[in-house]
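Visitor: Let me see the structure of the following:
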Amino acid sequence: MTTSTASCPTGTTGMPGTTDAALERAWAVLETVPDPEIPVVSIRELGILRDVRRAADGTLEVVITPTYSGCPAMSQIAEDVAHALDVAGLKPHRIATVLAPAWTTDWMTAGAREKLRAYGIAPPTGNCGSAAPAQEKVMRFVPRALPAPSCPRCGSAHTERLAQFGSTACKALYRCLDCREPFDYFKPY
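Guide: Modelled structure (predicted):
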């Protein structure tokens, strides 16, 4: 596994629809790799999987980005990606962790947001207005007022934050003031 702070090169990538059958298979295989902390969503649905492409030497290169710097799940994600590709017979391969541009909740699919809600995690509200993963954009981290997340259990918007950090650093702990149930909220980045 390699780590880089440069963004993915632009140009031809292995996005679905390519004529390279191995790349198509790799995308399909990696669609099934779950996030180790939230197993109901795949790394692709969360936007962690950024690219699958052929390196100059013909090696299959998988590009992943952590949901935040220092995410402890990244080594497990890289292992899971390598294992899935090995089982599918897609060798040789290399996993590259790319830190810039930084991951944003804007990269989550609508399906991922619904799966989070069904799993009991309130999906991020609003968006960061960031560009697509393959484009660079300067992001300014300025606190802004966001609407309170709705309770994923009863749907009430009458909620309160209990702690800035929940079960993982990318989530905050909230409580519904109507049904009184605590829940994680996936913070928007």
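Visitor: all contacts plus neighbour counts: C-alpha atoms, from now on.
Guide: OK.
Visitor: Could you measure from His93 over to Leu173?
Guide: Here the criterion is C-alpha to C-alpha, to the nearest Å. By it, His93 lies 38 Å from Leu173.
Visitor: Next, the structure of the following sequence, for comparison with the previous one:
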Amino acid sequence: MVTAFDIAATVADPEMPVVTIADLGILRDAVVDGGTAKVTITPTYSGCPAMDTIRADIARAFRDAGYPDVDITTVYAPAWTTDWITESGRRKLADSGIAPPGPTGSRRDLPLLLGDRSPRCPRCESAQVSELSRFGPTACTSLWRCESCREPFEHVKAH
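Guide: Just a heads-up that it's a prediction; the model follows:
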């Protein structure tokens, strides 16, 4: 039997469509209560421009599954962290050429103090990489180049 969480988990992230909102850890909960789908999500950061699209895509997924009434709640605490990205999500990112973030652990401020640790190239796994720009096509990514295979790639910033 397909659960409400299963339905919501099919929604792709609009900025990185190789992963779902469940893969990213944005999807917190989804249940059906009295015919109404109730979904809880957490943005990757408070100004994430993709949230309106994510809400619309969630509502569409539930309408397509036969639930016309959808209540979507956005919660900000606890704040989202890249530690919530699933192992499957990390594999999907790497397989698509996007370097996943490393763990932040219990020291949530560590990446801010030390800067992100350099990622490995998602294509050849080389650690010989250089940052091209701290800002990538989305606020959550930066641009890098592998010095071994010479390919550019995005890296999801740890936070």
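Visitor: after superposition, how close is the longest helix belonging to structure 2 to structure 1?
Guide: Using DSSP state H to define each element, structure 2 has its longest helix at helix 51-64. Once fitted to structure 1, helix 51-64 of structure 2 is off its aligned match by 0.3 Å on average (mean C-alpha distance after the TM-score superposition for structure 1).
Visitor: could you pull out the helices for structure 2?
Guide: Applying DSSP H to structure 2 gives helices spanning 4-8, 21-24, 51-64, 87-95, 110-114.
Visitor: Out of those helices, which is the most enclosed?
Guide: helix 21-24 (a mean of 24; mean count of other C-alpha atoms under 10 Å).
Visitor: Can you check which part of structure 1 that one sits on?
Guide: Matched against structure 1 by TM-score structural alignment, helix 21-24 of structure 2 falls on residues 43-46.
Visitor: same deal with stretch 84-97 of structure 2?
Guide: Going by TM-score structural alignment, stretch 84-97 of structure 2 sits over residues 107-120 in structure 1.
Visitor: so how many other residues sit close to the closest residue to Ser69 of structure 1 other than its chain neighbours?
Guide: Nearest residue to Ser69 of structure 1 in three dimensions, chain neighbours excluded: Leu99, at 7.4 Å (C-alpha to C-alpha, 6 or more residues apart in numbering). Neighbourhood size, Leu99 of structure 1 [other C-alpha atoms under 10 Å]: 19.
Visitor: again, but for the one 10 residues further on
Guide: A total of 15 residues lie near Thr109 of structure 1 under the criterion other C-alpha under 10 Å.
Visitor: how close does the alignment partner in structure 2 of Arg94 of structure 1 sit to Leu110 of structure 2?
Guide: Using TM-score structural alignment, the partner of Arg94 of structure 1 in structure 2 is Asp71. Distance of Asp71 of structure 2 to Leu110 of structure 2, computed by C-alpha to C-alpha: 36 Å.
Visitor: That's all I had, so thanks and see you.
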